[in-house]
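Undergrad: coords please:
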Amino acid sequence: YSALPWFAFSDMKHADSIRTGDSVPKISTGKLIQEKKKYNLPISISAHHGLTDGRDAALLIQKMIDAQSLL
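TA: Okay, here's the model as predicted:
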């Protein structure tokens, strides 16, 4: 996990190495921006499909969206 709170992004490529067998999931967040009463947080998730699938990423994002409604 890494946080880059000083800039917003729309796309991010995580560094990885096929040679070393790097399969650790990587999550990065960017600058939190408030627009009216909503908050936007860029998030990048990179995970090996043999260890997780899109459903797991979608559940994480949905929990973040649900947590925003509590603010």
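Undergrad: switch to C-alpha atoms for all contacts and neighbour counts from now on
TA: Fine.
Undergrad: so residue 26 makes contact with residue 3?
TA: No: with contact defined as C-alpha atoms under 8 Å, residue 26 does not reach residue 3; the gap is 11.0 Å.
Undergrad: excluding chain neighbours, what is closest to residue 57?
TA: residue 45 (7.4 Å; C-alpha to C-alpha, 6 or more residues apart in numbering).
Undergrad: could you do residue 3 as well?
TA: The nearest residue in space to residue 3 (C-alpha to C-alpha, 6+ apart) is residue 29, at 4.9 Å.
Undergrad: likewise residue 33?
TA: residue 40 (5.2 Å).
Undergrad: to compare with the earlier structure, here is another sequence to fold:
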Amino acid sequence: MNGINTDEFHSCFNGKKYDSFVENDIAFANSLGFHATPSFLIMNSEGSIIKKIEGPKPFPIFSSIIESIEKETATN
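TA: The predicted structure follows:
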């Protein structure tokens, strides 16, 4: 690989220094019901989860979901 020290890269990648951080992030995502990446939460201004999106999606999917939420919010 050009531009990086491959020995340092492999040492970091194979090391255990960040395992607990990754495991904690995975546990948190699982507690929210996520089991794939990427995953997204659409939340309201109060911090409540309105919609979960799991897996890669094209922009029109996000746009459609957000527009639907905006319309629903405007009618309430």
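Undergrad: overlay them and tell me the TM-score.
TA: Here the superposed chains carry a TM-score of 0.37, computed using TM-score structural alignment, normalised by the length of structure 1; 43 aligned residues with a C-alpha RMSD of 3.8 Å.
Undergrad: what about the residue nearest to residue 33 of structure 1, how many neighbours?
TA: 14 (other C-alpha atoms under 10 Å).
Undergrad: kindly report the same for residue 62 of structure 2.
TA: For residue 62 of structure 2, using other C-alpha under 10 Å, the count is 14.
Undergrad: in the helix or strand where it lies, which residues are buried?
TA: Counting by DSSP states H and E, the element that carries residue 62 of structure 2 is helix 59-75. Buried residues in helix 59-75 of structure 2, counted by 16 or more other C-alpha atoms under 10 Å: residue 69.
Undergrad: and for residue 29 of structure 1, the neighbour number?
TA: Neighbour number of residue 29 of structure 1 under other C-alpha under 10 Å is 19.
Undergrad: show me where structure 2 has its strands.
TA: 39-43, 49-54 (DSSP state E).
Undergrad: using JSON lines, lay out those together with distance to residue 65 of structure 2.
TA: As requested, the strands of structure 2 are arranged in JSON lines below (distance: least, C-alpha to C-alpha, whole Å):
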{"stretch": "strand 39-43", "distance to residue 65 of structure 2": "9"}
{"stretch": "strand 49-54", "distance to residue 65 of structure 2": "8"}
